[in-house]
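**Student:** got a structure for you, letters missing:
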């Protein structure tokens, strides 16, 4: 009898422990989502993801979080710019290229950041461009033209976004005293940022215009995207109601415009470090959703090129400076091109390649094309393309992002998991 009783209890415990993981997963899916961290690698597509995996030599942190894709077209063209793409990702509505969170008919459209603020959540924007550039602007401002960065800066401070970190000092010069009166602590370099004592509001302006490429950051006192993300999360986590934070790896896009593969890979690496900070935060917090999605592709980058079934991304690991920086090191006649490419890219130029740089209308393009050829990376354009973009998600609510979506679906799903009212 006793043996039979023990046998029954043993079966009971086996059943309970076999379903426990399922119960745990279900609980995590239905956990309260107080915080959303939206991370945008600007200009990033599947080809960038593949080349970065080859460059790194192993999977990126987001590879296991791939859940779907999204379409990027704008209201007036199949190929979007960053303003229209970010507007869709911030408001859930399509607009024309160049417009910032304003519909084609001129009406302002409420953003996911503004809705989070109405719910008394903390709000933040982090970017390596000017903080007033198209992508961050779409979450915190409304202007007809993305070029109106001075007005965007005014709207940020009027809306009292809690954390603003990036470049763009020039657009805040006349606003700094007003910012201090509104309670912003203002920091201008890496050391000041690391010494912040957790004020209620923080404005970090680390460059006159955009910040430098990650390849060249060691030449400056600018913080990394990882460091800015870490401080932003500490700041916003003070809000008991939760927060919405947008973090942009802005210069992946700029590298695409320059067709600079080494700059692109290094800035993706910097973005990945910021993602790791966000995911670690979400793992510990248990009620934070992390969403990662580029806004569009840039450059039409290929994996392999020049009639060869191969890719040599290891070439890019030897590159120590951006093409723009290497161009700046050329002398007046560009007679030192061979020395510059050897020093900064580990490349021994042929006589024909030296001549290409010496005779080029834009030496930076010639330099970047030579580096791309060595790495077997091709480019179809120096502008955006209209391909679909990968979507990655981690944390409670991530299952909503499975499948092929429109970019306008992303903020709607974020609002749903946060439980906030969205138009």
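**Tutor:** That came through, no problem. Computed from a prediction, not measured in an experiment: that's the story for all the values here.
**Student:** make it CA atoms for all contacts and neighbour counts henceforth
**Tutor:** Fine.
**Student:** and for the closest residue to residue 239 other than its chain neighbours, the neighbour number?
**Tutor:** Nearest non-adjacent residue to residue 239, counting by Cα to Cα, 6 or more residues apart in numbering: residue 122, 6.0 Å away. For residue 122, the neighbour count with other Cα atoms under 10 Å is 26.
**Student:** tell me the span between the first and last residue of stretch 193-200.
**Tutor:** Stretch 193-200 has an end-to-end distance of 14 Å (Cα to Cα, to the nearest Å).
**Student:** swap in stretch 397-411?
**Tutor:** Taking Cα to Cα, stretch 397-411 runs 13 Å from one end to the other.
**Student:** could you do stretch 75-82 as well?
**Tutor:** Taking Cα to Cα, stretch 75-82 runs 13 Å from one end to the other.
**Student:** same check on stretch 300-317?
**Tutor:** End to end - Cα to Cα - stretch 300-317 spans 21 Å.
**Student:** distance of the residue nearest to residue 239 from residue 362?
**Tutor:** Distance, residue 122 to residue 362, by Cα to Cα: 45 Å.
**Student:** again, but for residue 103
**Tutor:** Relative to residue 362, residue 103 is positioned 37 Å away (Cα to Cα).
**Student:** which of these two has more neighbours?
**Tutor:** More neighbours surround residue 103 than the other of residue 103 and residue 362, with 21 against 11 (other Cα under 10 Å).
**Student:** list the buried ones in the strand or helix carrying residue 247?
**Tutor:** Per DSSP states H and E, residue 247 falls inside strand 243-249. If you call a residue buried by 16 or more other Cα atoms under 10 Å, then strand 243-249 has these buried ones: 243-249.
**Student:** gap between that strand and the chain center?
**Tutor:** Distance of strand 243-249 from the chain centroid (Cα atoms, centre = their mean, to the nearest Å) equals 8 Å.
**Student:** what residues of stretch 395-413 count as buried?
**Tutor:** By 16+ other Cα under 10 Å, the buried positions in stretch 395-413 come out as 395-398, 400-401, 404-413.
**Student:** and stretch 356-369, by the same measure?
**Tutor:** In terms of neighbour count (16+ other Cα under 10 Å), stretch 356-369 has its buried residues at 356-358, 363-369.
**Student:** pasting the second one now:
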């Protein structure tokens, strides 16, 4: 009995092993990754044997991050098609520990598509798609039938429902979800295309190569990134950069021009991370000026819609605000000084999509373009459903343009999806003639009637949000806030800080909104939450063109990556 107890004690104190890439990961042939093996709780290291498919792995770099750990790293590895297994046998004074990881490399297939246009509306769950359609194409009051569909819903080659998760959580953020689309891997929350490690440095983590890097390296394709969010935000960054912390904005900006992707077209929102620290609004810690530096690298720089539409360069870099590009409603309808500041000539998403495609199309090898409607999410967080939904409509017009382009370029695959969902739901109608915040103005079932969107439209043909009958729209995951049911021309956060620190810090309903006339909602999030949060709800995936058969049914988000790779016939064992 004493011997058994001693053995259990030794086993319990054996070193803890971690292997990256994680067991169960899949790759495309030649996709590069950094191998990382970590041993923690080490006492008196003796020996380690690391084998891949039964053969010793050579070239590993051994480090000791702290007294109780040992690590081995091997950068830029890749595998051929098939099944592979990494095995680790570790020995220290406490005995032996073992760990294995099994990986699958999916065989390459024959190409069906030459180009890919990937639309990502940040936060676009199924309910947000439906809300946009209900606004754009109200039901006919004569027969209750819909009057139309969104461009993303019509002429489909295929469609799917997409499930999301993080490596370390059932719920997801934009960094890890966009990274899953870019790499085919599960990634930790807040990380961009890297696995975790045991060091404090967020830029030294083991990397997994993105589809954009592989398409450039192995097929010579051009790459474009378009986003209405600030330029170093998670979704565009996921297709060109690597870091454990999505807030490494300066490093992300630098990697756009120094990394392994170097997008040929980069049309994004804020300039904060691309201008020197001495410039107003900059958050850099140095004097790097990427506006000037990009032009030395051959980029044509544009900063307004007019300049963008007139651009003729082979490579484009565009910054159109100091921060995020304001919502479609602010740019096209409200046009208030409070929301636009001095930026009165910003492009619409369809302008940027069109110019990006025209520029990338000059490459005979084809292109990959990611277009993000980044502000959908940034207005769902603060529960501003009108601004979020009209930004979906803005993207949908860009989708319509892309579909027209594909008619004359039938080798173009178009996908429309999201990174994650929000808890938005249309649950009733609202009689706006009764004013804001009237609970009795909410109608359900036959009392909801038919909203009157479209009675007035703007110059782009979009309905105005101000109409006599609207929708009652709410969110499931919220802080305490005041509900008015109606929008406003100047954005307001739903909450304000109580001014306290530590354990007493909390957020309260914004009194400016409450004073407009409102119903106070009791939230279901921690009092320290200022806004709504992402959900685990599934996402839409609408697909048009060659290779669409790779996307159908209910799929995991990582499968989007492999579907695109199959459609393009990607074999990254080759170098262009």
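**Tutor:** Nice, I can see it. Worth saying up front: this structure is predicted, and the values here are computed from it rather than measured.
**Student:** that older thread, just checking, next helix/strand downstream of the strand holding residue 247 of structure 1?
**Tutor:** helix 251-258.
**Student:** in structure 2, which residues correspond to that following helix?
**Tutor:** The aligned range for helix 251-258 of structure 1 in structure 2 is 375-382, by TM-score structural alignment.
**Student:** do stretch 128-145 of structure 1 as well
**Tutor:** Aligned using TM-score structural alignment, stretch 128-145 of structure 1 spans residues 228-245 in structure 2.
**Student:** where does the matching stretch sit relative to the chain's centre, distance-wise?
**Tutor:** Stretch 228-245 of structure 2 has its C-alpha centroid displaced from the chain centroid by 8 Å (Cα atoms, centre = their mean).
**Student:** can you map out the helices along the stretch 251-400 of structure 1?
**Tutor:** For the stretch 251-400 of structure 1, the helices defined by DSSP state H, counting those that start in this stretch occupy 251-258, 261-285, 323-329, 337-345, 351-359, 363-375.
**Student:** isn't residue 514 of structure 2 up against residue 508?
**Tutor:** No: using Cα atoms under 8 Å, residue 514 of structure 2 is not in contact with residue 508, being 10.7 Å away.
**Student:** returning to what we had before: any idea which of the helices of the stretch 251-400 of structure 1 is most buried?
**Tutor:** For these, average neighbour numbers computed from mean count of other Cα atoms under 10 Å are highest in helix 251-258, which has a mean of 25.
**Student:** show me what that helix packs onto, helices and strands only.
**Tutor:** The contact analysis (3 or more Cα pairs under 8 Å, 6 or more residues apart in numbering; DSSP states H and E) places helix 251-258 of structure 1 against helix 261-285, strand 297-298, helix 363-375.
**Student:** among the ones you listed, which is nearest residue 201 of structure 1?
**Tutor:** Among those, helix 261-285 comes nearest to residue 201 of structure 1, with 19.9 Å by Cα to Cα.
**Student:** mind listing the strands for the stretch 51-200 of structure 1?
**Tutor:** Here the stretch 51-200 of structure 1 has its strands, by DSSP state E, counting those that start in this stretch, at 66-71, 122-130, 163-167, 184-187.
**Student:** with distance to residue 156 of structure 1 added, can I get these in a markdown table?
**Tutor:** A markdown table is the format used below for these (distance: least, Cα to Cα, whole Å):
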| stretch | distance to residue 156 of structure 1 |
| --- | --- |
| strand 66-71 | 28 |
| strand 122-130 | 10 |
| strand 163-167 | 8 |
| strand 184-187 | 12 |
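**Student:** and the residue nearest to residue 239 of structure 1, what does it touch?
**Tutor:** Residues in contact with residue 122 of structure 1 (Cα atoms under 8 Å, 6 or more residues apart in numbering) are 116, 161-162, 236-237, 239, 241-244.
**Student:** separate out the buried members of these.
**Tutor:** Among the contacts of residue 122 of structure 1, those classed as buried by 16+ other Cα under 10 Å are 116, 161-162, 236-237, 242-244.
**Student:** of the helices of the stretch 251-400 of structure 1, which is nearest residue 23 of structure 1?
**Tutor:** Among these, the nearest to residue 23 of structure 1 by Cα to Cα is helix 261-285 (17.7 Å).
**Student:** superpose on structure 2 and give me the mean offset of the closest one.
**Tutor:** Taking mean Cα distance after the TM-score superposition for structure 1, the mean distance separating helix 261-285 of structure 1 from the aligned residues in structure 2 is 1.0 Å.
**Student:** what range in structure 1 matches stretch 27-37 of structure 2?
**Tutor:** Per TM-score structural alignment, stretch 27-37 of structure 2 has no counterpart in structure 1.
**Student:** how many other residues sit next to residue 172 of structure 2?
**Tutor:** 25.
**Student:** can you tell me what it aligns to in structure 1?
**Tutor:** Residue pairing (TM-score structural alignment): residue 172 of structure 2 is matched to residue 80 of structure 1.
**Student:** ok so, going back, how about the helices of the stretch 251-400 of structure 1 in CSV, adding distance to residue 61 of structure 1?
**Tutor:** Shown next, in CSV, are those (distance: least, Cα to Cα, whole Å):
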stretch, distance to residue 61 of structure 1
helix 251-258, 17
helix 261-285, 7
helix 323-329, 27
helix 337-345, 27
helix 351-359, 37
helix 363-375, 23
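**Student:** so which of those gets nearest residue 2 of structure 1?
**Tutor:** It is, among the helices of the stretch 251-400 of structure 1 and with distance given as Cα to Cα, helix 261-285, at 44.3 Å.
**Student:** quick one, helices of the stretch 201-350 of structure 2?
**Tutor:** Assigned helices in the stretch 201-350 of structure 2, in chain order: 211-219, 234-237, 249-258, 290-296, 305-310, 328, 337-340, 349-360 (criterion: DSSP H, counting those that start in this stretch).
**Student:** residue 391 of structure 2: which of those is closest?
**Tutor:** Closest approach to residue 391 of structure 2 among the helices of the stretch 201-350 of structure 2 (Cα to Cα): helix 328, 5.6 Å.
**Student:** contact partners for whatever residue of structure 1 lines up with residue 410 of structure 2?
**Tutor:** In structure 1, the residue paired with residue 410 of structure 2 is residue 286, using TM-score structural alignment. Residue 286 of structure 1 sits next to 28, 31, 395-396 when contact means Cα under 8 Å, 6+ apart.
**Student:** so what's the counterpart of residue 222 of structure 1 in structure 2 closest to, chain neighbours aside?
**Tutor:** Matched across to structure 2, residue 222 of structure 1 falls on residue 346, judged by TM-score structural alignment. If the residues on either side of it in the chain are set aside, residue 346 of structure 2 comes closest to residue 305, at 4.9 Å by Cα to Cα, 6+ apart.
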